[in-house]
Each structure stands twice: as C-alpha cells, then as structure tokens.
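Visitor: My questions concern the predicted model and sequence given below.
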Amino acid sequence: MICVAVANQKGGVGKTTSAINLATALAATGSRVLLIDLDPQGNCSTGFGIPHAERVRTSYEVVVTGAASIVDAALATKVPRLDLIAATVDLSGAEIEMIELADRTHRLAKALAEAPAGRWDICLIDCPPSLGLLTVNAMVAADSLLVPLQCEFFALEGLSQLLQTIDRIRSRFNPGLKMLGVVLTMYDRRNNLTEQVAQDVRAVLGEVVFRTVIPRNVRLSEAPSYGVPALIYDHRCPGSEAYIALAREVIGRLPRIAQAA
C-alpha cells in the first residue's frame, strides 16, 4: 500500500478539501483507497457525512491508545472503494498523551504495517494544521508528501518551515520520504497577486509543483455541508474537474498505482 500524507502546518489552505476530493477521484479510477482523518477537528469525517455517533473506533484509538486496528476502525463511505478512519476531538490531547511513549513517532506506521496486504492500494492521511506529533507520525508512516499551498502572499514562508521539517524527518526517522508534489489551491485568475504567487512558487520549486491548480469555487465550499465530496455534489463544477485532473497527475507520479489501475 502506498501512503501519502497531505500536510501543511498552515490552516485554511484547502488541505482537507484536497484530501477528500483527491481520495474520491482516486477511488473513481479503480484504486482501493483508505483515507485517515488525523485532524482533531474531524472535518474530513464530517465531509463524508459520518455522524459523531458512528465515530466509535477512530484514529485516536488506532494511533494514541492502540485499542483498535486499522481494519477495525475503517468505515465504508458513500464512495465505492473508499474507506475512512474518522477523527474526533479526542485527538486534541494526543500530543500530551503520547509524549511519554517510546514509539510515539511510529505509532501510525506500526498500525499501517499490520493492515492486511492488498486490502487497499493507497492511503491518504489528512494531517492537522501543525507540525506536532500527529503530523510527524503521518510523515514517518508515509512514502511521500503532498502539500496544498494557498495562492497568497505568505505562502512560501510557511513552505520553507515545512521543508525543514521534512528534512529532519528524513534524517532521523524516514529516509525514504519523498515530496510527491505541491498543489496550488484557491487560485483566482481575476487576481493578479494570485498569478504572481503561482509564478514565484513555480520559479522556486520547479517541477515539484503540479500543473493542475485548484480554483476558488463555491461548490467546493458547499459540498461538506451536504456530507459528500464535491465530486459527488457537482462533478462538473470547476473544482471537481480540477481534482480529477490532479488525480491523473498523482497517478502519473505513483507508477505502481498506474500499473494496477
């Protein structure tokens, strides 16, 4: 199973929206997808319409207490071939609860290693907007990292901090961690600043940046309130079409998925 962490320590960059819709698009191509909500806000779970009453075994039990396995916690979603491990506010205390554990940085990696071979083709991890222990667990468990980056003035400042964290994770815990790519989000063609930021990011990072950009789109914002991904809410809206295009690029950068699809 290929594991991709969707991470950015800055909030409001479209990270959860990207995780939800990219997972949906990948499942639509035939891949068996596991999406792990590792954010205490649980927005990813809400985006799939999972009520709190059904969040009995969650990523908290998988990562923090070890009371549930990956298979036990996985919930089937409305999207065929897409399973979700939900999150609750219990995760908000994870940093304190795990600090004394000897394997605190490898809890998620160990849980994923115990998943049955062939159950899922790809795992996406929706990380919290911080560089704490939960995000470190995701990076240690992941093969690669996908970074949503909002097209705004301070975008590159936060990215440099994230890249430094990735280097530390590689040197200490996961030397095989790769950068899958940076995806530009909340792109507004009517705004000159947006285009300037996009050009600056591409000038600095080059081919690491995906060709596909995710536009500002009302449908992407509306979909979570209906408990479905935007690709189901309105598959013809510009936002949905952009995530379908992004999925194609992701598959192209993950040859093993391309071969299996």
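Guide: All right, it came through fine.
Visitor: contacts, neighbours, all on C-alpha from now
Guide: Fine.
Visitor: all helices of the stretch 101-250 of the chain, in order?
Guide: 107-113, 133-141, 155-172, 192-205, 218-222, 230-233, 238-253 (DSSP state H, counting those that start in this stretch).
Visitor: mind putting those helices in CSV, mean neighbour count included?
Guide: Formatted as CSV, those follow (neighbours: other CA atoms under 10 Å):
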stretch, mean neighbour count
helix 107-113, 18
helix 133-141, 25
helix 155-172, 14
helix 192-205, 15
helix 218-222, 16
helix 230-233, 21
helix 238-253, 19
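Visitor: how about those, which one is nearest Ile99?
Guide: helix 133-141 (8.4 Å; CA to CA).
Visitor: outside of the closest one, which residues touch it?
Guide: For helix 133-141, the external contacting residues (CA atoms under 8 Å, 6 or more residues apart in numbering) are 3, 5, 7, 38, 94-95, 104-110, 112, 125, 127-128, 145, 166, 169, 173-174, 177.
Visitor: Let's see that with 6 Å instead.
Guide: 5, 95, 105-106, 108-109, 127, 174 (CA atoms under 6 Å, 6 or more residues apart in numbering).
Visitor: just stretch 181-195 next, same as before
Guide: Applying CA under 6 Å, 6+ apart, the external contacts of stretch 181-195 come out as 146-151, 208-210, 213-216.
Visitor: Where strands are concerned, which of those residues count?
Guide: If you go by DSSP state E, the contacts of stretch 181-195 have 146-150, 209-210, 213-215 in strands.
Visitor: Output these as TSV; include the columns distance to Gly30 and neighbour count.
Guide: Output for the ones in strands among the contacts of stretch 181-195, formatted as TSV (distance: CA to CA, whole Å; neighbours: other CA atoms under 10 Å):
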residue	distance to Gly30	neighbour count
Leu146	21	25
Val147	24	24
Pro148	24	28
Leu149	27	28
Gln150	29	24
Val209	25	23
Phe210	22	17
Val213	23	23
Ile214	23	27
Pro215	25	20
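Visitor: Take this one as well and set it beside the first:
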Amino acid sequence: MTKVIAITNQKGGVGKTTTSVNLAAALAKMKYKILLIDMDPQANATQGIGINRDYIELSTYHVLTGEVGLEKVIQHSYIENLDVAPGEIDLAGIDLELAHVKQGREVRLKQALDKVKDYYDYVFIDCPPALGLLNTNALTSCDTVLIPVQCEYYALEGLTQLLNTIKLTQNHFNKKLSIEGLLLTMLDQRTNLGLEVSQEVRKYFKEKVYKTVIPRNIKLSEAPSAGICIFDYDSSSVGAQAYKELAKEVLSRNG
C-alpha cells in the first residue's frame, strides 16, 4: 500500500526541501521505491537531486494545467529507486492560470497521482512556503502531512494557520488526511533557545513530534549546491545520520 506524505509549512526556511530530498533518498537507499513530487516554483528539490531545472521540458506545472499525465513528467534520478516529478518557475502562476476553472482544480494532482502511485512504496510532495492552490493540491493528494518546524523563536508562528488549512482540506476534499508528524529542524544545541523551542513543541504536539531532531549542519547546507543528497555528499556527517534515523522512524510509524 503506497503512502503519500506532503512535506509542508507555509513558513519558509524551515528545512522542507532538505527533508524532502534526504528522507526520500534515505528510503530509496534502503531499497524502497520512492517518488518525489516537486510542487515548489523554486524547484530546489529538483535541483537538489541532480536535475537541472533550466532544462526541464515537462514538469508538475503541465500536470496541473492538464496538458500531460504525471507518468510523462516523472524522471529517474541519479539515485536508484528514486524518481522525481520536477517543478519549475511557471508553478508560481498556477492560481491565476486555473482561475477560470470552476470545478476540480483542487484535485488535479490527486487524479494524476492515482494513476501512477501504486508503483511506489512512498510518495513525498515538496510543497511551497505559501498557502494556495499548489498546497491545496498537495494536501488533497496525500494521506498525511509531515511538518518541519525550525527550532527558533517564531517556530510556532503560522502553525495555527497551517492546522486550520489541514482541517479545511479534511472537511472539503480529503476526509482521511492526518498529521504524519512534526520534525524539529536546525537545532543548535549550544543555545538555550533551541532547546526551549524543542520542549515547547513537544509539550503541545506530544507523540506527534519525531524523536529524531535534525541539527544545524553545514554539510546539509552545502549538499544541494552539488546536486546530490547528504548521503552522497558526506555520509558521516551528523546531518546524514539524522536523516537516516528519521527514515527508520518513518518506517516504524508506518509498520
């Protein structure tokens, strides 16, 4: 049974794409069949897995406009078992592009994904840092939501809005939608603030928060510029070890 997980938080810079790429890569290296769908106009997940976003002919944009099916967009990445549906800058205009569509624009990704998802064990959707049609399509398509939360002062800011969006999606498009988990990211253990925020998030969300915490790590920041995942950039780094542990935790939660 395929599990579809959207990785989202409308707050930018919290580690969504880093998590999407490296969690997908970790599971692919464990021999699971993985599809990574890039719904962000910046297409950083696409670039971060070694696909040049400047030379993409077909992307998730063309799926949402109804020009092609998802199977026409999917590419093999350099990592065995990891396929990518690339994103591109044109996604930024999708709300305007589909403004005239009165019915079904929120379920276009779901309809396309339903035709191919059975080939995969896990599908991860990398969402943009904004609430709009791209995120609605992602939330309508997925089983659960993984929310990266940066260990900083404004960590909980915007979470209420995101949770409301999830509830609205449940009510209107996807009754079974639930929270997969909250992932604490960019923790600097040298600061009291990071530890305080970590405790605060765990206090509110309890067992929904992963035990694994992603630390601040320069190697995680450098890997995307090389177009490779953290395991191929520096497998001994604390960042690589953290994402390997997260992959194990995701597997254990999904039995």
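Guide: Yes, it's here. Please read all numbers here as calculations on a predicted model, not as lab measurements.
Visitor: sorry, back to before: out of the contacts of helix 133-141 of structure 1, which are buried?
Guide: Buried by 16 or more other CA atoms under 10 Å: 5, 105-106, 108-109, 127, 174, out of the contacts of helix 133-141 of structure 1.
Visitor: biggest separation within the residues you listed, which pair?
Guide: Spatial extent of those (CA to CA) is set by the pair Cys127 and Asn174 at 17.0 Å.
Visitor: Could you find the closest non-adjacent residue to Ala109 of structure 1?
Guide: Nearest non-adjacent residue to Ala109 of structure 1, counting by CA to CA, 6 or more residues apart in numbering: Ala141, 4.2 Å away.
Visitor: Report the secondary structure state of Tyr32 of structure 2.
Guide: Three-state assignment for Tyr32 of structure 2 (DSSP: H, G, I helix; E, B strand; the rest coil): coil.
Visitor: what's the spacing between it and Asn81 of structure 2?
Guide: In this view, Tyr32 of structure 2 and Asn81 of structure 2 are 7 Å apart by CA to CA, to the nearest Å.
Visitor: Equivalent analysis for Lys176 of structure 2, please.
Guide: Distance from Lys176 of structure 2 to Asn81 of structure 2, by CA to CA: 28 Å.
Visitor: Between the two, point out the one with more neighbours.
Guide: Neighbours per residue, other CA atoms under 10 Å: of Lys176 of structure 2 and Asn81, the larger number sits with Asn81, 19 against 12.
Visitor: Relative to Lys3 of structure 2, how far out is that one?
Guide: The value you get for Asn81 of structure 2 to Lys3 of structure 2, if CA to CA is used, is 15 Å.
Visitor: Ile228 of structure 2 too?
Guide: 24 Å.
Visitor: how deep is the alignment partner in structure 1 of Asp121 of structure 2 tucked in, by neighbour count?
Guide: Under the alignment (TM-score structural alignment), Asp121 of structure 2 maps onto Asp121 of structure 1. Neighbour count of Asp121 of structure 1, defined by other CA under 10 Å: 21.
Visitor: same check, this time on Glu67 of structure 2
Guide: For Glu67 of structure 2, the neighbour count with other CA under 10 Å is 11.
Visitor: One more: Ala102 of structure 1?
Guide: Other residues close to Ala102 of structure 1 by other CA under 10 Å number 9.
Visitor: Over to Asn22 of structure 2?
Guide: 26.
Visitor: How about Glu207 of structure 1?
Guide: 11.
Visitor: what sits against it?
Guide: Counted by CA under 6 Å, 6+ apart, Glu207 of structure 1 has zero contacts.
Visitor: which residue lines up with it in structure 2?
Guide: Glu207 of structure 1 maps onto Glu207 in structure 2, by TM-score structural alignment.
Visitor: Would you confirm that Pro41 of structure 2 contacts Ala92?
Guide: Yes - if you go by CA atoms under 6 Å, Pro41 of structure 2 and Ala92 touch, sitting 5.3 Å apart.
Visitor: More neighbours: those two, which one.
Guide: Pro41 (21 against 17).
Visitor: how about the nearest residue to the more buried one, chain neighbours excluded?
Guide: Counting by CA to CA, 6+ apart, the residue nearest Pro41 of structure 2 is Ile89, at 4.3 Å.
Visitor: Would you quantify the distance from the one you found to Arg53 of structure 2?
Guide: 9 Å.
Visitor: Between these two, which is the more surrounded one?
Guide: Remark: of Ile89 of structure 2 and Arg53, Arg53 carries more neighbours, 19 against 15, as counted by other CA under 10 Å.
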